[in-house]
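curious how this folds, go ahead:
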Amino acid sequence: MGKCLSCCEKPVPPGSSHPTASHPLHTFPLARPYTSLSQDAKETTKLQQQPLVSQSPPVTDSLLGSGGTPTEKKMFTPYSKLPPIKRQTNGESKRPTSITGSVGSTVTGREVSDSKIAALFENYRDEDEEDAMLEDGILRFCSDLGVQPDEFIVLVIAWKCQAATMCRFTREEFFTGCHAMRVDSVKGLQSRFQELKAEVCSSLHFKDLYRWTYKFGLDAESGQRTLPLEMAVILWRLVFSQSPPVILEHWLEFLEKHLNLRGIPKDTWDMFFNFTEQVGDDLSSYDDNEAWPSLLDDFVEYENDRQNQNVKTD
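Okay, here's the model as predicted:
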C-alpha cells in the first residue's frame, strides 16, 4: 500500500518502447519507469569500473530513432497540468450547521441558506423595527407553523433562539435559532418538531431549557428580577407539560393559597427542579437537614398536614 503506483506496472522487455502515451498511471507526476533491481545493479557496477574522465556515451540501438539518428531518452513521462477546481455557487451563502448530540459529540446537519433565513425573518419582522419580530409577527409565524403560541414546541423554539424575552425575536436570535435547528423555511421547521421535542427529553438539555425559562419569563424592559407568581405558575405548567412530576399540581396549589407570595426568586425556581428529582413522588426522600429554600420546606410541611401524616392518633 505504501509503494508508488508505478511499481505495479509490468516490466518492459529490452529493446521495446515504454507504453507511456496511453497508460492512466502516467498521469501522476511522480510515476517513474520500471527497472529491475538486477538491471540497476549492473548499471551501477559498469559506472564504477569506468575511468572518471569526461566522454560521450556510446550510441546504441536503444538511443536511435526510426531513422537511425540519436534520440534523447525520456526518463519522466510528460503529463498535462490539471486546471484548478472551481466551486459552483448560485449566489447564496450556504454553510453546514451542527447541533449538539450526546455530550462531547457534534452531529453535522444539512446546509441552510442565510438568504432564505433572512427572507423568512422579513416575512414576520415588525414594520417599525428593522431588526425585531414582535407580538403580531410571532402570532403570524405560529399560525403558519400550525401551532398555538402557548404550546411547548414554541417554548423550545424560543430556547433554541436563546430569546431574551417573550413576544420578541431579534434578527440575531432568529438566525441563531435557525442555524441551531438546521432550518431555513416554515416547512423545514415543521418537519423538525418531533426531533426537537426528543432532544429536550434528555436530562441535560431539559435542565438547560428549564433554567433558561425563568429568565425568558422576566420583563427585561422594566428590569424585573423576580418572576411574578402568576407567570411562574404558567411557565411551570408549560415547561413540565411533556412529563409533569407527580407533585407539580400539589406544589402549584400550595403556591396559589399563599396570597402574600408575590413572586418566585430564581434560586427557588432552580431548586424546585432538583427537588422533583430527589424527594420522590410522595416526598419520602425529603431531608430537612439539606439547604432547601424555605418555601420548599413550607410546602413539605403543608403536604404532610394535608395527607394527615403528622396527625397523632390515640
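
please make it C-alpha for all contacts and neighbour counts, starting now.
Will do.

now do the contacts for residue 83.
With CA atoms under 8 Å, 6 or more residues apart in numbering as the criterion, no residue contacts residue 83.

what is the neighbour count of the nearest residue to residue 124 once chain neighbours are set aside?
On the basis of CA to CA, 6 or more residues apart in numbering, the spatially nearest residue to residue 124 that is not a chain neighbour turns out to be residue 137, at 4.4 Å. Counted by other CA atoms under 10 Å, the residues lying close to residue 137 total 21.

got the contact list for the helix or strand harbouring residue 137?
Assigned by DSSP states H and E, residue 137 falls within helix 135-145. Helix 135-145 has contacts (CA under 8 Å, 6+ apart) with 124-126, 148-149, 154, 167-168, 186-187, 189-190.

one more pass at 7 Å, please.
Residues outside helix 135-145 that contact it (CA atoms under 7 Å, 6 or more residues apart in numbering) are 124-126, 148-149, 167-168, 186, 190.

before we go on, could you also do this sequence so I can check it against the first one:
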Amino acid sequence: MRRSASRKTGQSNSTDSPDLFRSASGKASLKEMERIDNLFYTYANKSSGVIDPEGIEALCSDMEVNHTDVRVLMLAWKMKAEKQGLLYPGHKKKFGYLFEFFVLEEWQRGLKSLRADNVNKLKKALPELEKEVKRPSNFMDFYSYAFRYCLTEEKQKSVDIESVCELLDLVLGSQCRAQVDYFIEYLKVQTDYKVINMDQWMGFFRFCNEISFPDFNNYDPKLAWPLILDNFVDWMKEKQA
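All right, here's what the predicted structure looks like:
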C-alpha cells in the first residue's frame, strides 16, 4: 500500500511549525507594543510628545493611585526614566508633586517588562512592582535612583534639604521609620547644610542598615562616614542626655 505523501518521515504538521509559531508570537508582540504606544499617547502632551505632570496626574487618577505615591517613583525606576526633567514654564517646583516626564522609549521599556498594555493591567502590576523594588538586591539601586531622579538641572549634584526630607520619608520611611524621623528632624534644625549630595544620601542608607539605633554602640566616627552623620549622632546623643 502506498503511503500518503503528506506523512513522509520527519515531516511536521503545518500547525506545529516553529516558523508559524514564531510568526504568531511576533504578531502578538507587535499588537501588544501597539497597545502600549496607544496608551502612551492617551496621556502624552500633544505638543511636546512626552507624558508631562498633567499626564502623570491623569494616569494616576485612572489607576486610582495618588500621584505622590512612592509606587509612581517605582514605575519611573522600572522605566529607567532618566530624570524629572526641566519643569515647563509655569510649573513651580514642589517636591510634594513628583514631576515626572516619561518619553515613549522609557514607557515602552517599563510597560513591556510589566506586561501591561492597558491601565487596568498597569494598576494590577503595581503590588508586584513594589515587591520587586523592596528586594535587597534592588532596593539600594532604587534608593540611589530616587536621588538622581531629583537632579533636574544639568551638572546638578545636590538636592535641597526640604526636598531631601520629603524624599527620605517617601523612599525610606516605611523601612527605617525611627532613623528617618530623627534624621529629618535634625536636618530641619541644623544650619550647617543647605543641600545633600549623593555621598551623604547613600551614607545615610548604609547608616540605617549597619548602625545600632538609637544607642549607636557600633558607630565609629573615625571610619569613613560623611561628616553630617557624625554631627547627627552627636545631636542625638545630646537629645538622649
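
one step back: now the residue mapped onto the residue nearest to residue 124 of the first structure from the second structure: how far from residue 41 of the second structure?
For residue 137 of the first structure, the aligned position in the second structure is occupied by residue 55, per TM-score structural alignment. In this structure, residue 55 of the second structure and residue 41 of the second structure are 10 Å apart, going by CA to CA, to the nearest Å.

what does residue 141 of the second structure give?
Residue 141 of the second structure sits 29 Å away from residue 41 of the second structure, going by CA to CA.

same check on residue 220 of the second structure?
53 Å.

out of these two, which sits in the more crowded spot?
Shown here are residue 220 of the second structure and residue 41; by other CA under 10 Å, residue 41 has more neighbours (15 against 11).

tell me the SS of the more buried one?
helix (DSSP: H, G, I helix; E, B strand; the rest coil).

so what corresponds to it in the first structure?
By TM-score structural alignment, residue 41 of the second structure lines up with residue 122.

got it, and residue 213 of the second structure?
Under the alignment (TM-score structural alignment), residue 213 of the second structure pairs with residue 281 of the first structure.

and that match, how many neighbours?
Using other CA under 10 Å, residue 281 of the first structure has 13 other residues around it.

try the one 3 residues further on
Neighbour count of residue 284 of the first structure, defined by other CA under 10 Å: 9.

now it: how far from residue 246 of the first structure?
In terms of CA to CA, residue 284 of the first structure sits 13 Å off from residue 246 of the first structure.

what touches both of those two?
Counting by CA under 7 Å, 6+ apart, residue 284 of the first structure and residue 246 have no shared contacts at all.

now do the helices in the second structure.
Along the second structure, the segments classed as helices by DSSP state H run 18-43, 53-63, 70-79, 104-114, 119-134, 136-149, 161-171, 177-189, 198-210, 227-240.

redo those helices as JSON lines? Include distance to residue 155 of the second structure.
Shown next, in JSON lines, are the helices of the second structure (distance: least, CA to CA, whole Å):
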{"stretch": "helix 18-43", "distance to residue 155 of the second structure": "29"}
{"stretch": "helix 53-63", "distance to residue 155 of the second structure": "23"}
{"stretch": "helix 70-79", "distance to residue 155 of the second structure": "21"}
{"stretch": "helix 104-114", "distance to residue 155 of the second structure": "22"}
{"stretch": "helix 119-134", "distance to residue 155 of the second structure": "27"}
{"stretch": "helix 136-149", "distance to residue 155 of the second structure": "11"}
{"stretch": "helix 161-171", "distance to residue 155 of the second structure": "18"}
{"stretch": "helix 177-189", "distance to residue 155 of the second structure": "24"}
{"stretch": "helix 198-210", "distance to residue 155 of the second structure": "13"}
{"stretch": "helix 227-240", "distance to residue 155 of the second structure": "23"}
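
most packed of these?
Mean neighbour count, computed with mean count of other CA atoms under 10 Å, is highest for helix 70-79 among the helices of the second structure, reaching a mean of 21.

closest one of the contacts of helix 135-145 of the first structure to residue 275 of the first structure?
residue 149 (28.7 Å; CA to CA).

show the contacting residues for the closest one.
139, 142.

which residue lines up with it in the second structure?
Looks like residue 149 of the first structure aligns to residue 67 there (TM-score structural alignment).

kindly report the same for residue 217 of the first structure.
Match for residue 217 of the first structure (TM-score structural alignment): residue 150.

hmm, that match is touching residue 81, no?
No - in this structure, residue 150 of the second structure is not within contact of residue 81 by CA atoms under 7 Å, at 11.4 Å.

any idea how far the match of residue 213 of the second structure lies from residue 303 of the first structure?
Residue 281 of the first structure is 12 Å from residue 303 of the first structure, where distance means CA to CA.

tell me the counterpart of residue 80 of the second structure in the first structure.
Here residue 80 of the second structure is matched to residue 162 in the first structure, going by TM-score structural alignment.

contacting residues for the counterpart of residue 223 of the second structure in the first structure?
Using TM-score structural alignment, the equivalent of residue 223 of the second structure in the first structure is residue 290. By CA under 7 Å, 6+ apart, residue 290 of the first structure lies in contact with nothing.

what sits up against stretch 192-199 of the second structure?
157-161.

please identify the buried residues of it?
Applying a neighbour-count criterion of 16 or more other CA atoms under 10 Å, one finds 196-197 buried in stretch 192-199 of the second structure.

how many neighbours does residue 218 of the first structure have?
For residue 218 of the first structure, the neighbour count with other CA under 10 Å is 20.

surely it touches residue 224?
Yes - counting by CA under 7 Å, residue 218 of the first structure touches residue 224, with 5.9 Å between them.

OK, contacts around residue 179 of the first structure?
Residues near residue 179 of the first structure by CA under 7 Å, 6+ apart: residue 97.

what lines up with it in the second structure?
Residue 179 of the first structure maps onto residue 112 of the second structure when the alignment is built from TM-score structural alignment.

and the gap between that match and residue 29 of the second structure?
Remark: distance between residue 112 of the second structure and residue 29 of the second structure (CA to CA) = 9 Å.

also residue 156 of the second structure?
When distance is defined by CA to CA, residue 156 of the second structure is 39 Å away from residue 29 of the second structure.

likewise for residue 84 of the second structure?
Residue 84 of the second structure is 29 Å from residue 29 of the second structure, by CA to CA.
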